[in-house]
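Participant: What shape does this take:
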Amino acid sequence: MQLYNKLSAKERAELIDKAGKNRLTLSFYQYAKIGNPQILRNHLFITWDTLDVLGRIYVAHEGINGQLSLPADRFNEFKAHLDTISFLKDIRLNIAVEQDNKSFLKLKVKVRNKIVADGLNDDTFDVTNKGVHVGAEQFNKLIEDEKTVLVDMRNHYESEIGHFKNAITPDVDTFRESLDIIEDDLKTHKEDKNLVMYCTGGIRCEKASAYFKHKGFKNVYQLEGGIIEYTRQVKEENLENKFLGQNFVFDDRRAERISDDVIANCHQCGNPFDVHTNCANAACHLLFIQCDSCKEAMENCCSSECMEINRLPYEEQKKLRKGQGNSNDIFKKGRSKALKFK
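Facilitator: Coordinates of the predicted model:
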């Protein structure tokens, strides 16, 4: 019985090409009390592997968070399986705005302490006492209200390439950092303002809204389904799109274009650009914005130092990386003194 992925990304990509089928990229989450996450994890892997599901799924005692792709012609089978699990029956699935057959190249189902790393002690507040969920139409009306404060619950590298008009975009590296900053900045408006939040698919706002209500905010709202569901509703209901730029996503697509606005800049030359890349130096792997001209000039590297290392033979690069470990210091997103326009 296979419980883990055995194919490399390259092998899986070749199989996708050979199959010649269109795939759907989607995401979902659900907070629920799961007694034994490991048993559920194994069940999901065994079943989804037979459906050719690929993606990254986290299972914890508090629920499940999934981002994945599957052959479009097997969607109904996948949905039918979800419906056999009581807390996932009829769950909303956020279908990606832009599709890519290779958005994911491995199936990873992992047991985690939490489905989102929020750093919170859930025993100190009622996580079920959440804010009011609003759809795209009500959201548009709310954010035009002068009594509303709109807050982006994502990290700096996400909001940099796209966000809603007039949103507060905390310059943070993690979701947990933003919670205290937002509370402190808005502490004098806990009763007289509408606190309206949004994120990619809604999961971060689920916990954040309960946390801010616990902290004394009286009028707390969250965008149902996040930016992904908002975009779908805007198109279906012919509503005004108030999102500027791209929606950052955590797969190989990196982003979905929501509007034609380019609100970011190349981190190396400062010209308008909003496509992320990873530094070609495997010991750096920095996520940053690099335009096509700089990509060519810098050989897809974030600095001259990384460019020199990346030119070395592979075995020499491996020796330089030995003992470094894969820490946040190496895989930092968009923070480097070498980037002049960040």
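Participant: From here on, just use CA atoms for contacts and neighbour counts.
Facilitator: Fine.
Participant: Grab the longest helix from the protein for me.
Facilitator: Longest helix in the chain by number of residues (criterion: DSSP state H): helix 37-50.
Participant: The stretch 51-200 of the chain: helices as residue ranges?
Facilitator: 75-83, 136-142, 156-159, 175-185 (DSSP state H, counting those that start in this stretch).
Participant: Proceed likewise with the subsequent sequence, for comparison:
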Amino acid sequence: MQLYNTLSAKEREKLIEEAGKDRLTISFYKYAHIGNPKIFRNHLFVHWNQLDVLGRIYVANEGINAQLSVPAENFDSFKAHLDSITFLENVRLNIAIEQDNKSFLKLKVKVRHKIVADGLNDDTFDVTNKGIHVGAKEFNELIEDPETVLVDMRNHYESEIGHFENAITPDVDTFRDSLDIIEKDLAEHKEDKKLVMYCTGGIRCEKASAYYKHKGFKNVYQLEGGIIEYTRQVKDQELENKFKGKNFVFDHRRGERISEEVIANCHQCGKPCDTHVNCANEACHLLFIQCEECAKAMDDCCSDECKEIHALPFEEQKRLRKGKVDSNKIFKKGRSPVLKFKK
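Facilitator: Below you'll find the predicted structure:
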């Protein structure tokens, strides 16, 4: 029984191009008790592989977090399979605002300790005692209230290219970093202010809202479905869009444009730009913002050093990388002294 990918990303990309059929980029999450995540993981892989589903899915005892791409013609079959799983029946699906047939090129279903790395001990508080979920209309009204504190629960490289007006945007690298910082900064407002949170699709706020209620915040709200669902409701209900810029997404697109404002800048020359790229030097792979002019001048690299390495024959590049285990140290998400115009 096949429980792993047999095609490389390049091979899959070629097949997608040859097929010439539309795909849908979708995300969803669900907190639920999963007794045996490994068996559940294998079950999902077998069924979704048959439907040509691609994506990055995390399964844990606490639930599932999925970002994936499914052929449009197979959507009904995919939805029927989700509905056949008791705790996923009628789960909210966040369908991407901007579609890209190559948003994912492999099917990766992984068993993890948690579906979001939050660093919390869930046994110390009631994770089901969550904040109040609000839609776009009520969210817009709440953030106009002077008694509201609006907090972006995403990381610095996400909020840099897009965020809601007047939101607090913590300068953090990870979700777990933001939790204690926000509690400390808002400690004096636990009882007198409305704490309103948002994130990409809602999953981070789901856990954070329960955590902050446990920490003594009395009025906790979260944007239902995150920025993705907010954008859809704003369009469908003809509401004022209060989000400025792009919404960062964790696939090959790296971003969806929500409004026409460009609120970020190229990290190399400083001109207005909100296009995230990864350094072409595979030994670096730094995530940063780069305009077209700098991409051309720097050969898609973040620095002159990386540009020189990238120009070497591929086998020489492999030799230089051999034996070096940098893991996430190379994925600094814009934290590098070579980026002169990083905010």
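Participant: Structural similarity score between the chains, please.
Facilitator: Scored against TM-score structural alignment, normalised by the length of the first structure, the superposed chains reach a TM-score of 0.99; 342 aligned residues with a CA RMSD of 0.6 Å.
Participant: How many neighbouring residues does Ser303 of the second structure have?
Facilitator: Ser303 of the second structure has 18 neighbours, counted by other CA atoms under 10 Å.
Participant: for the one 10 residues further on, same thing?
Facilitator: For Pro313 of the second structure, the number of neighbouring residues by other CA under 10 Å comes to 9.
Participant: Double-check that Ser27 of the first structure belongs to a strand.
Facilitator: Yes - remark: Ser27 of the first structure belongs to a strand, assigned using DSSP: H, G, I helix; E, B strand; the rest coil.
Participant: Contacts only, for the residue lying closest to it once chain neighbours are set aside.
Facilitator: The shortest distance from Ser27 of the first structure to any non-neighbouring residue, by CA to CA, 6 or more residues apart in numbering, is to Gln67 (4.3 Å). By CA atoms under 8 Å, 6 or more residues apart in numbering, the residues touching Gln67 of the first structure are Thr25, Leu26, Ser27, Phe28, Gly55, Arg56, Ile57.
Participant: If we use 10 Å, what do you get?
Facilitator: Residues near Gln67 of the first structure by CA atoms under 10 Å, 6 or more residues apart in numbering: 25-29, 54-58, 93-94, 96, 103-104, 108, 249-251.
Participant: In the stretch 201-343 of the second structure, what residue spans correspond to strands?
Facilitator: For the stretch 201-343 of the second structure, applying DSSP state E, counting those that start in this stretch gives strands covering 219-223, 243-247, 256-257, 276-278, 287-289.
Participant: Relative to Val46 of the second structure, which of those strands is closest?
Facilitator: Closest to Val46 of the second structure of those is strand 256-257 (CA to CA; 30.2 Å).
Participant: tell me the average deviation of the closest one from the first structure after fitting.
Facilitator: Its matched residues in the first structure lie on average 0.3 Å from strand 256-257 of the second structure after superposition (mean CA distance after the TM-score superposition for the first structure).
Participant: ok, residues contacting that strand?
Facilitator: Counting by CA under 10 Å, 6+ apart, 96-99, 161-162, 228, 244-249, 274 sit against strand 256-257 of the second structure.
Participant: What is the end-to-end distance of stretch 200-219 of the second structure?
Facilitator: 21 Å (CA to CA, to the nearest Å).
Participant: Please apply the same query to stretch 319-326 of the second structure.
Facilitator: End-to-end distance of stretch 319-326 of the second structure (CA to CA): 15 Å.
Participant: How far away from the center of its chain is that stretch?
Facilitator: In terms of CA atoms, centre = their mean, to the nearest Å, the centre of stretch 319-326 of the second structure is set 28 Å apart from its chain centre.
Participant: Show me which positions of that stretch end up buried.
Facilitator: By neighbour count on 16 or more other CA atoms under 10 Å, the buried set for stretch 319-326 of the second structure is empty.
Participant: can you list the strands of the stretch 201-343 of the second structure in a markdown table and add distance to Pro170 of the second structure and mean neighbour count?
Facilitator: Below are the strands of the stretch 201-343 of the second structure laid out as a markdown table (distance: least, CA to CA, whole Å; neighbours: other CA atoms under 10 Å):
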| stretch | distance to Pro170 of the second structure | mean neighbour count |
| --- | --- | --- |
| strand 219-223 | 17 | 23 |
| strand 243-247 | 16 | 22 |
| strand 256-257 | 21 | 17 |
| strand 276-278 | 19 | 21 |
| strand 287-289 | 18 | 25 |
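Participant: Compile those strands into TSV and extend it with columns for distance to Pro146 of the second structure.
Facilitator: Converted to TSV, the strands of the stretch 201-343 of the second structure look like this (distance: least, CA to CA, whole Å):
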stretch	distance to Pro146 of the second structure
strand 219-223	14
strand 243-247	18
strand 256-257	28
strand 276-278	34
strand 287-289	34
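Participant: Can you say which of those is nearest to Asp299 of the second structure?
Facilitator: Asp299 of the second structure lies closest, by CA to CA, to one member of the strands of the stretch 201-343 of the second structure: strand 276-278, at 11.7 Å.
Participant: And the contacts of the closest one?
Facilitator: By CA under 10 Å, 6+ apart, strand 276-278 of the second structure touches 157-158, 161, 248, 252-255, 266-267, 284-291, 295, 300-302, 331, 333-334.
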